[in-house]
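S.K.: Take this sequence and fold it.
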Amino acid sequence: MSVYVAAIDFGTTYSGYAFSVSHLKTKLPEVQILSNQAWNAGIRESVSLKTPTCLLLTKEKEILSFGYEAENRYTDIVMDGEEDEYYYFYRFKMNLHENQSISMGMLIEDVRGQTLPAVEVFSLSIQALKDHMAQTLLVKNITLDDDTNWILTVPAIWSDTAKLFMRKGAEMAGIAEDKLTLALEPEAASIYCQTYPPPGSLDIVNTDCQYLVVDLGGGTVDITAHEKLPDGTLKELSKASGNNCGGTSVDKEFIQMMADIFGQQVIDKLKQESPDSYLSLIRCFENVKRTITPNKSGLVNVSIPNIVLDNFCKSEYLKSIEEVVASCPITSSIQLKNDKLRIEVKFTKSLFKPTINSISSLIKTVLDENEAKNISHILLVGGFAECALIQEAVKSAFSDRYVIVPEEAGLAVLKGAVLFRYQLNAISSRVTRCTYGVEIIRSFNSLTDEFRRRVYKDGIPHCENIFHTFMPANRSIPIGMKIRQTFTTSNAYQYAHRLPIFYTHQDNVQFTDDGTCVKLGIVEVEIPNPTKHLREVTIIFHFGETELNITAIDKESGKDCETSFTIYDFI
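M.R.: Got it, this is the predicted structure:
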């Protein structure tokens, strides 16, 4: 039976999609992957296989455009002075990594500080990519239908809350719950490299080979350690690690450099009053990141909005742009020539140093944690992996390992996501990143429990907000592992049992309100035929997949219960 597989790689800086029509039993190397058509990048570049993650909406929240087209249209809108009538969001994915209190009601700001519900912005972005894919495939006489299998990529280091948030956003975009699979980005890249081994790295397909997959994205660095098993599957050796030291962290250093030159107030004014100029500045530096090489010498040219900056310098300091540059703290490392800021290569490379150090430190930490193992290869994938400075730094820091960068490193996640659907059992075991538990109430112990936690139930003292662990961190679990926990209802004729789920990255946590726990969501189990007597419900937590799944059984009837699991304030 042939199946349609549509994959969306939703990135911090760039996004794309791919498609395949193949038989489910097709061997992975024979799966035909259709990458998205070349996006028209306008006058800055010719074509691109990915497009910037930016969304342009009307005030009525209608999609005007996404990607390069959104960039170009927004520039015209600002030039026409009509920006108050639109929303323009860009590089907003990091909101899900940096926010420890993700909720369905949380807001995010567009480039001018206007806010919308985050889930709507993510959903409309997925919708825009879906629509673009549908139009592309229509030219090939392929129509997306209700049987299409959708794959959405997410970082492995994301919390379960962030993954659930993305799933809800995709469902709001019209993707059916049972047709959507989340693929972890470094795993997808690993499957791609197993299927199409990069030249000079055929060893990674050999049984017992152990290697790191370092996914260098725009926002995050996501590291997973894999071992190739005799049955051809991959075993995760340690929990996924990472941080927010992707390509945009270099952009932050660049913006800080601009603030050192022109002052923070001018850069803030540029972003607020001339957002098109600000975005153009970021795009120009993006090209520098992609093209700078370790052996480059001389000066690096960055196009700047000199007329706009000159006006701001005069209004803020009563000085021309030339005078401000000449008197800035780093004037010895820069030159101003018309609309070009010429930066010494050595100084430009120094902007990469904090990010390079963070990446090297993360890799070293994972290798140290797996010191007893034999990790011989390091695979660099993701768009930021194409940066020559990063490649050289990793090869230099880990000269005792084989460091490999596959061709089209920036597409490894996207194409691997398509392959993932054809081999859902490609990863045979994963390692839990955190400790999971439920919030319960138990009998009060006057010798050990704090009296502030004492509550009375039917006249009997109980202790509340107990963190009851059902899955510890750093545990290797096979795909499909089930953890069963039995809970009892609290009241007569109770029609549903609601159970708060928490997770923590700390050890020996006892209470959910001690500041170390994060509320993941609430499991709600419908009790069939409620009775006066209390009922026992067995809740089954399904581990090992890319997402936590939950089912339940009513012990009295032995029947499955209707079960839902939502982020706690989902409305």
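
S.K.: Please count neighbours and contacts with C-alpha atoms only from this point.
M.R.: Noted.

S.K.: Distance from the chain centre to the host helix or strand of residue 227, please.
M.R.: Secondary structure assigned from DSSP states H and E places residue 227 in strand 221-228. Its chain's average C-alpha position is 16 Å from that of strand 221-228, according to Cα atoms, centre = their mean, to the nearest Å.

S.K.: helices or strands next to it in the packing?
M.R.: The contact analysis (3 or more Cα pairs under 8 Å, 6 or more residues apart in numbering; DSSP states H and E) places strand 221-228 against helix 185-195, strand 210-216, strand 234-243, helix 353-369.

S.K.: Let me see the contact set for the nearest residue to residue 545 once chain neighbours are set aside.
M.R.: Using Cα to Cα, 6 or more residues apart in numbering and skipping residues adjacent in sequence, the residue nearest residue 545 is residue 479, 5.9 Å away. The contact partners of residue 479, taken as Cα atoms under 8 Å, 6 or more residues apart in numbering, are 425, 427, 428, 429, 430, 543, 544, 545.

S.K.: 7 Å instead, please
M.R.: 428, 429, 543, 544, 545 (Cα atoms under 7 Å, 6 or more residues apart in numbering).

S.K.: Need the max-distance pair from these.
M.R.: 428 and 543 (11.8 Å; Cα to Cα).

S.K.: Show me how far the longest strand along the chain is from its chain's centre.
M.R.: Taking DSSP state E as the criterion, the chain has its longest strand at strand 460-471. Strand 460-471 sits 33 Å away from the centroid of its parent chain (Cα atoms, centre = their mean).

S.K.: Does anything pack onto it? Which helices or strands?
M.R.: If you count contacts as 3 or more Cα pairs under 7 Å, 6 or more residues apart in numbering; DSSP states H and E, strand 460-471 packs onto strand 435-443, strand 454-457.

S.K.: do you know which of these lies nearest residue 503?
M.R.: The nearest among the helices and strands packed on strand 460-471, by Cα to Cα, is strand 435-443 at 4.5 Å.

S.K.: Alongside the first, I'd like the structure of this one:
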Amino acid sequence: MASALPVSLQATKDRLQVAAIDFGTTYSGYAFSFRTDFLENPLKILTNKWESQGGSATLVSMKTPSCVLFSQEGKFDSFGYDAEEKYLTLAMDEQHIRWFYFKNFKMLLYENKNLTRSTMLTDDKGLKMPAHKVFSACIRYLKDHLVNLQSVPGKSLKFREMHWVLTVPAIWDDSAKQFMREAAVEAGIATENLSLALEPEAAALYCRYLPMEKVVDSAGKASIESFAPGKRYLVLDAGGGTIDITVHETLPDGTVKEVYKANGGPWGGTTVDKAFVSFLEEVTGPEVMQIFKTQHKEDFLQLMREFEIKKKTMEPKDDPDAKTMFRMPLAIHETFRTVHGTDFRMSLLLKQNLKDNVTFTGDKMRVKPAQIQALFQKTIDHIVNHLTDIFKRPEVQGANMILMVGGFSESKMLQNALKKNFPSKQLVIPEDAGLAVLKGAVIFGHKPDAIVARVTPLTYGIEIWPHFDASRHPRSKLKMIDGIARCADYFDKHIEADTEVQAGKTFEEKQYFPLTGDQTKMSIKIFASPNKNPRYTDDSGCSFKGKILVNLPDGKTANEKEVVVKMIYGNTELKVEARVVKTGTVLSATLDFLG
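M.R.: Next up, the predicted model:
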């Protein structure tokens, strides 16, 4: 069907240039490649180097912080390191109060289960701005930054020939995916030139193309055979905000199918950052820490940057007296003395739970392994417990490899915890684990049909009001509509949870008609449930997801306006099409998950 082909089966020969934007919770970046280069070497993918001039030395990285600054009038000013540094300058001059500064805000799309186009974001000072405006401005900046590149030897970037790929967590719901698509369209990317790539899928595609010496397990052995036909493996995408998990099986033709539905939770690297800040609050007291964060932003930023670097290298230590050292800014000492009238290093003597684990030498805070382990423990426990449950599932049997990607996968603490708790599993961390999603998204743009099947996470259905049948329907559902007895809130199932679906596949056609003949439009409510056989849309666990909006044909009676609705599954986004039963005319039908 024509409407079933828009993204995943679009002819790849038309994609002369592919660009991917990885808009992450903590860091963002872009990458691109040309079709001719991809055919010769799929790994010939170009990325940008971002520079920060803050601090004592220039910092160069392959991604830039996911933070954005708007002026007092609400006009976009800067993104990434530029936004971070300008905001600090404004803060030092006490000029930042009315500027809008947003950082680490992507989690809103996972946490907000009532996401709409009018959802607001709150910045670090309590100022509010429409979330759609913030996300769109960030995507526009990254798009324009790429389009304006002038340093591709022998090549020219052509916006009209560019196919764009935007990465999204696999555990996001339909409303969050639609929100990102609409934000990208508002940023100037045509919807027909845009694909959404699920982050763990993109990372797995990248790893499949890596040479053997760059895909090694925790013992340093080449592991490319783990992707051989018939092999199953678990992809653990550990990012800043979420842990995103899928389980794949390689098929004989080299394509991949999902064998267990996408899952995960909010246990990314930022949870460890929050634990570190909570630890500092325990050492200094919450009042001191609050003043330090708000009045000494540059020092706080530098402290968190140093922690970000140490977070990757911290690992369990056999020596209980071995210490990890942190340089404590002078501003913390001064703030503590101002608030309490004494040296905060002396205050540790009164804290029984800290005095044996934390000591000071000059401006250096030295922390024992037990306390360092505690910073990671809650996050690691969530991940380990979740993986333990997954590996018990019958669909996952035979998956003997854990492919770790994403920035948090570089953490030695997380790696060691997985080695210890899953000794029978092969742990694989590819080179550039933090860039695997971004580069894999470019590959997905060239090969959108590489993932041929996915597993539906929920049971999807439509709310209908059929004729009331006292032998099947409870009396509480009886409603009279134009003199006709109908059953309210009936769940008409389209597809069942945990069903393996070929990409772009439609299931049984469903016929619907308006309640009255004078309707020109029909709004069909979509509901979903983790249960396999919900009966009514108000059953426990069942929730409203969105609407199918159908423009109805001319006609005098409801029967003349009867339509067939198909929901198309198995792609990264849900699709729909509708046609008139009587004439076969294809109707304009859209999905709206944002209200």
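
S.K.: Trace the residue nearest to residue 545 of structure 1 over to structure 2, please.
M.R.: Taking TM-score structural alignment, the alignment pairs residue 479 of structure 1 with residue 503 from structure 2.

S.K.: Quick check: that match vs residue 453 of structure 2, distance?
M.R.: Distance, residue 503 of structure 2 to residue 453 of structure 2, using Cα to Cα, to the nearest Å: 5 Å.

S.K.: Next: residue 236 of structure 2.
M.R.: Residue 236 of structure 2 is 19 Å from residue 453 of structure 2, by Cα to Cα.

S.K.: what's the answer for residue 253 of structure 2, then?
M.R.: Distance, residue 253 of structure 2 to residue 453 of structure 2, by Cα to Cα: 13 Å.

S.K.: Neighbour count: these two, which is higher?
M.R.: Neighbours per residue (other Cα atoms under 10 Å) separate residue 253 of structure 2 from residue 453, with residue 453 holding more: 23 against 7.

S.K.: Go through structure 1 and flag its longest helix.
M.R.: If you go by DSSP state H, structure 1 has its longest helix at helix 118-139.

S.K.: who does that helix touch, helix- and strand-wise?
M.R.: Where contact means 3+ Cα pairs under 7 Å, 6+ apart, helix 118-139 of structure 1 is packed against helix 160-172.

S.K.: and residue 101 of structure 2, that's in a strand?
M.R.: Yes: secondary structure of residue 101 of structure 2 (DSSP: H, G, I helix; E, B strand; the rest coil): part of a strand.

S.K.: pretty sure it contacts residue 72?
M.R.: No: look at residue 101 of structure 2 against residue 72 with Cα atoms under 7 Å: they stay out of range, at 10.2 Å.

S.K.: In terms of packing, which of these two has more residues around it?
M.R.: residue 101 (25 against 13).

S.K.: mind listing the helices in structure 2 by residue range?
M.R.: Under DSSP H, structure 2 gives helices at 35-40, 81-92, 108-111, 131-147, 174-186, 199-209, 270-284, 286-295, 297-313, 330-340, 344-347, 369-391, 412-421, 436-446.

S.K.: Make CSV out of those helices and add distance to residue 22 of structure 2 and mean neighbour count.
M.R.: Converted to CSV, the helices of structure 2 look like this (distance: least, Cα to Cα, whole Å; neighbours: other Cα atoms under 10 Å):
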stretch, distance to residue 22 of structure 2, mean neighbour count
helix 35-40, 19, 14
helix 81-92, 16, 19
helix 108-111, 15, 17
helix 131-147, 9, 20
helix 174-186, 12, 21
helix 199-209, 9, 25
helix 270-284, 17, 17
helix 286-295, 28, 16
helix 297-313, 19, 16
helix 330-340, 35, 16
helix 344-347, 42, 16
helix 369-391, 23, 17
helix 412-421, 23, 17
helix 436-446, 5, 30
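
S.K.: Compare those and report which one is nearest to residue 577 of structure 2.
M.R.: Using Cα to Cα, the helices of structure 2 put helix 174-186 closest to residue 577 of structure 2, at 16.7 Å.

S.K.: Over which residues of structure 1 does the closest one lie when aligned?
M.R.: Aligning helix 174-186 of structure 2 against structure 1 (TM-score structural alignment) gives residues 160-172.

S.K.: Mean per-residue distance, the matching stretch versus structure 2.
M.R.: Superposed on structure 2, stretch 160-172 of structure 1 shows a mean distance to its aligned partners of 1.0 Å (mean Cα distance after the TM-score superposition for structure 1).

S.K.: from the middle of its chain, how far away would that stretch be?
M.R.: 11 Å.

S.K.: what residue lies at the spatial centre of structure 1?
M.R.: The geometric centre of structure 1, computed from its C-alpha atoms, lies nearest to residue 155 (Cα atoms, centre = their mean), at 4.1 Å.
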